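Novice: Predicted model, plus sequence, below.
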Amino acid sequence: MARIHARRRGTSGSVRPLRTEAPEWSNKDKAEIEKIIVELRKNGMSSAQIGLVLRDKHCVPSVKLATGKRIEQILADNSLASEIPEDLRNLIAKALGMRKHLEENNKDLHNKRQLHLTEAKVRRLGKYYSNTGKMPADWTYKPETAEFLLSK
C-alpha cells in the first residue's frame, strides 16, 4: 500500500506475535491494572504513555490480553476519556506548532507545504471520527480554534 502524500510504497514493519491470552510472567490482575490506568490518567498521561508505563514498569505487555479491554475503553468506563481522540489531538498539536513557526518564518515553503498536508490529515481523520460517532457530527477543524481545543 502506498503512502498518503508521497509517491512511494510503504515500508514493511514487524508484526506482534499472535497471542490469545496473556503470557505467564505478566501481571494478570484486572482490577489492579485498571486502578493503575485510572491513576496514571489522573496524573495527566495520555493513553499511549499509559501503555508504555504499564509495559515497562508493571509487566503488562498487552492491556487487551490482560483485561479484555483496550486502555481507551477502560478510561471511557471510568469517564476519563478525552473529547478528542489522541491521534487527532497529536496531529492538531503538530499543525499548531507549524503555524507558530510560520508566523516567524513566513518564507519557509517546505514547512508551509507540510502544514497543508498535516491539516489535510486532520480533516480526513476528523471526518472519519464524526462519521463513526466518536465525535460530534458537526465537528470541523478550524486553525483559529485549534489552541482552544488542545487546552481542554
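Specialist: Yes, it's here. Numbering: from 1, shown residues only.
Novice: switch to C-alpha atoms for all contacts and neighbour counts from now on
Specialist: Will do.
Novice: didn't Arg55 look like it was pressed against Ala66?
Specialist: No: checked against Cα atoms under 8 Å, the pair Arg55 and Ala66 is beyond contact range at 11.6 Å.
Novice: who's more crowded, the two?
Specialist: Ala66 (19 against 16; other Cα atoms under 10 Å).
Novice: was I right about the more buried one contacting Glu32?
Specialist: No: using Cα under 8 Å, Ala66 makes no contact with Glu32, being 10.7 Å away.
Novice: how far away is the residue of the chain most remote from its centre from Lys134?
Specialist: Here the chain reaches farthest from its C-alpha mean at Lys107, the gap being 30.9 Å by Cα atoms, centre = their mean. In this view, Lys107 and Lys134 are 38 Å apart by Cα to Cα, to the nearest Å.
Novice: Included below, for side-by-side comparison, is a second structure:
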Amino acid sequence: MARMHTRRRGSSGSDKPVADEPPEWSDVDEADIEERVVELAEQGHDPSVIGMKLRDEGVKGTPIPDVKLATGKKLTEILEEHDAEPELPEDLHNLMERAIRLREHMEANPQDHQNKRALQNTESKIRRLVNYYRGDALDEDFTYSYEVAVELLEE
C-alpha cells in the first residue's frame, strides 16, 4: 500500500507464519491467559505492549506466541469482554501524543518548517482516524483539537 503523505511506495513487511493451532510447548489454559491480559491492562499497558509481554514473559513462565491462536479471541476482544479496554484506541492515542510533542516543539522553534509539515500530516491522520472511530470508540460529536488531545491524555 502506498504511503499517505509521500510519493513513495510502502515497504513490505514480514508476514506471520501460517498456523492453525498454538505450538505444543505453549499449552497454557485460556482462562490463565485472559486473566494475565486483564491484569496487564489494569497496570496501564497498551494492547501492543501486552502482546509483547505475553510473548517475552508469558503466563506462569510459558511464553504465548499468539494470543488469538491460544484463546480463539483477539487481545482487544478479551479486553472488551472484561471492560478493561483503553479509553482511546491505541493508534489514535499514539498519534495524539506525537501531535502534542510536535506542537510544543513548534512553539519553541517557530522557524522549523519541516516539523510544521510533520504536524500538519499528523493532525490530518488524526482527523481521518477520528472519522473512522466516531460513533464506535468515540462519541458522535467528538472533534479533534490540540486542547482536546491535551485534556484526554492528561487523564
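Specialist: It's in. Just so we're clear, the structure is a prediction, and the values are computed from it rather than from any experiment.
Novice: before we move on, the earlier item: and the residue mapped onto the residue farthest from the centre of structure 1 from structure 2, how far is that from Asp27 of structure 2?
Specialist: Residue pairing (TM-score structural alignment): Lys107 of structure 1 is matched to Gln111 of structure 2. Look at Gln111 of structure 2 and Asp27 of structure 2: by Cα to Cα, they are 57 Å apart.
Novice: quick one: the residue positioned nearest the centre of structure 2 and Val49 of structure 2, what's the gap?
Specialist: Geometric centre of structure 2, nearest residue: Glu90, 2.8 Å, by Cα atoms, centre = their mean. Look at Glu90 of structure 2 and Val49 of structure 2: by Cα to Cα, they are 10 Å apart.
Novice: where's the residue farthest from the centre of structure 1 relative to His101 of structure 1, distance?
Specialist: For Lys107 of structure 1 relative to His101 of structure 1 (Cα to Cα), the value is 10 Å.
Novice: now Cys59 of structure 1
Specialist: 40 Å.
Novice: Ser46 of structure 1 too?
Specialist: 25 Å.
Novice: Do a quick rundown of the helices in structure 2.
Specialist: Secondary structure of structure 2 (DSSP state H): helices located at 30-42, 47-56, 67-71, 75-81, 90-108, 113-133, 146-154.
Novice: For those helices, give me a markdown table that also has distance to Asp15 of structure 2.
Specialist: Below are those laid out as a markdown table (distance: least, Cα to Cα, whole Å):
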| stretch | distance to Asp15 of structure 2 |
| --- | --- |
| helix 30-42 | 24 |
| helix 47-56 | 17 |
| helix 67-71 | 16 |
| helix 75-81 | 19 |
| helix 90-108 | 20 |
| helix 113-133 | 25 |
| helix 146-154 | 33 |
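Novice: wait, which of those helices is closest to Pro17 of structure 2?
Specialist: Each of those has some distance to Pro17 of structure 2 by Cα to Cα; the shortest is helix 67-71, at 11.8 Å.
Novice: State the span of structure 1 onto which that closest one is aligned.
Specialist: If you align by TM-score structural alignment, helix 67-71 of structure 2 falls on residues 63-67 of structure 1.
Novice: Need the counterpart of Ala149 of structure 2 in structure 1.
Specialist: Match for Ala149 of structure 2 (TM-score structural alignment): Ala146.
Novice: isn't that match right up against Lys94?
Specialist: No: taking contacts as Cα under 8 Å, Ala146 of structure 1 lies outside contact range of Lys94: 10.6 Å.
Novice: Distance check, the match of Ala149 of structure 2 against Lys152 of structure 1.
Specialist: Taking Cα to Cα, one finds Ala146 of structure 1 at 11 Å from Lys152 of structure 1.
Novice: Between the two, which has more neighbouring residues?
Specialist: Ala146 (15 against 8).
Novice: Name all residues that make contact with the more buried one.
Specialist: The contact partners of Ala146 of structure 1, by Cα atoms under 8 Å, 6 or more residues apart in numbering, come to Ile92, Ala93, Leu96.
Novice: I figured the second one was touching Leu150, is that so?
Specialist: Meaning Ala93 of structure 1. Yes: Ala93 of structure 1 lies in contact with Leu150 (Cα under 8 Å); the separation is 7.3 Å.
Novice: between the two, which one's more packed in?
Specialist: Ala93 (16 against 13).
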